[in-house]
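*Asks:* my questions are about this predicted structure, shown below with the sequence.
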Amino acid sequence: MTVDGNLPDPPADVTVEPAAPDDRLDVLRILDAAMLETDADAVDDRTAAGDALVARSARTDGVVGALVAVRPAPDRLRVDAVAVRRARRGRGIGSALVAAAVDLGESDPAVEAVTATFDADLRAFYEDLGFAVRPAGAASDPADGGADDAGDGRAGAPADGSPERLEGRVSVPGREPP
């Protein structure tokens, strides 16, 4: 997505759609293969709420990517995890999943912004999708899930010594936060 609202389409051989309960194992496997911590019950909850998305191969009908979003506040939708099968990376599937999450936020009148917290090496990916990026925990908005997303009070420096974390936000057009 860009600031003017142009969202990327999925590749021609992929569709992005809400995850169904039958997609649970595929979603968990894809997120696990990307080494993303995911709670199976949370995936079930987000699927039931319509906040989990899958990218499906048109050729095989198999799930090739997954995104799980959470709602830390009624006016926020946060991308919690997004991953694509290794063999399908670099083809725009992850971008299409995040764009679909932005669409999901835009279709919900209560959502003012879609947010994500991510490693610094994904900054360009999120900026290309229209996210305004800042260090995680910097000038934190309580609606984004707390005063300190980094965990130790140091913006962008997680307590466990892991790589710098950033967060991004796309405001929903016409519904700018006050």
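*Replies:* That came through, no problem. Numbers count the residues shown, from 1 in each chain.
*Asks:* from here on, just use CA atoms for contacts and neighbour counts.
*Replies:* Will do.
*Asks:* wait, a helix at residue 28?
*Replies:* Yes - the assignment for residue 28 by DSSP: H, G, I helix; E, B strand; the rest coil puts it in a helix.
*Asks:* that one - how many residues pack around it?
*Replies:* 18 (other C-alpha atoms under 10 Å).
*Asks:* pretty sure it is in contact with residue 40, am I right?
*Replies:* Yes - contact criterion C-alpha atoms under 8 Å: residue 28 and residue 40 qualify, at 7.0 Å.
*Asks:* any idea how many residues pack against residue 122?
*Replies:* The number of residues packed near residue 122 is 12, by other C-alpha under 10 Å.
*Asks:* what about it, which SS state?
*Replies:* Three-state assignment for residue 122 (three-state DSSP): helix.
*Asks:* and the strand or helix carrying residue 44, what's buried?
*Replies:* Residue 44 is part of helix 40-49 when elements are defined by DSSP states H and E. Within helix 40-49, the residues scored as buried using 16 or more other C-alpha atoms under 10 Å are 43-47.
*Asks:* got another one to weigh against that:
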Amino acid sequence: MTDPDTVTVRPGRESDLLAVLRVLEGAMLEVGATQVRTRTEAGAVLVAEIDGRVVGALVRDGDHVEALAVHPDRRGSGVGRVLVERALADTGRLTAAFRAEVRPFYESLGFEIEARDGRLWGERLR
């Protein structure tokens, strides 16, 4: 597990675009550069860094998580948790639609989960 104190979470910048896209692509998430750029400009992208390297990203539209990914070398280390907690601190509420294989992650964070339109849907209040 990564020590949460070694993870820096900050708003994404235009200069982070390539690193964010690589992390999202590594998780096989279909989020385009234009969407990430638009969300970055709106202040709705968070990046997690360790030693100055982007190891995770959370992209949201309002309080909805559009994409959340952690570099494969850091999965299971708490980086995703830190990103979600920061996003919750910023918004007070988060929703997310996700695949069944990541349900345990969202459950561990206290999301209320239900099946909706063939996908899982979760919600958590701060």
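*Replies:* That came through fine. Predicted model, so just to flag it, every value in this text is computed and none were measured.
*Asks:* any chance of the buried residues of helix 40-49 of the first structure in JSON lines with distance to residue 71 of the first structure as columns?
*Replies:* Formatted as JSON lines, those follow (distance: C-alpha to C-alpha, whole Å):
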{"residue": "43", "distance to residue 71 of the first structure": "13"}
{"residue": "44", "distance to residue 71 of the first structure": "14"}
{"residue": "45", "distance to residue 71 of the first structure": "11"}
{"residue": "46", "distance to residue 71 of the first structure": "9"}
{"residue": "47", "distance to residue 71 of the first structure": "13"}
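*Asks:* which single one of these is nearest to residue 14 of the first structure?
*Replies:* residue 47 (19.5 Å; C-alpha to C-alpha).
*Asks:* can I assume the closest one is in contact with residue 23?
*Replies:* No - assessed by C-alpha under 8 Å, residue 47 of the first structure is found out of contact with residue 23, at 9.1 Å.
*Asks:* any idea what residue 11 of the first structure aligns with in the second structure?
*Replies:* Applying TM-score structural alignment, one finds that residue 11 of the first structure aligns to residue 4 in the second structure.
*Asks:* and the helix holding residue 44 of the first structure, which stretch of the second structure?
*Replies:* Here helix 40-49 of the first structure aligns to the second structure at residues 33-42, judged by TM-score structural alignment.
*Asks:* to what extent is the match of residue 11 of the first structure buried, counted in neighbours?
*Replies:* Other residues close to residue 4 of the second structure by other C-alpha under 10 Å number 14.
*Asks:* same thing with residue 90 of the first structure?
*Replies:* Residue 90 of the first structure: 10 surrounding residues under other C-alpha under 10 Å.
*Asks:* that one belongs to a helix?
*Replies:* No - applying three-state DSSP, one finds residue 90 of the first structure to be coil, outside a helix.
*Asks:* looking for the alignment partner of it in the second structure.
*Replies:* Using TM-score structural alignment, the partner of residue 90 of the first structure in the second structure is residue 76.
*Asks:* which residue lines up with residue 120 of the second structure in the first structure?
*Replies:* Under the alignment (TM-score structural alignment), residue 120 of the second structure maps onto residue 166 of the first structure.
*Asks:* returning to what we had before: other SSEs contacting the helix holding residue 44 of the first structure?
*Replies:* Counting contacts by 3 or more C-alpha pairs under 8 Å, 6 or more residues apart in numbering; DSSP states H and E, helix 40-49 of the first structure packs against helix 24-33, strand 52-57, strand 63-73.
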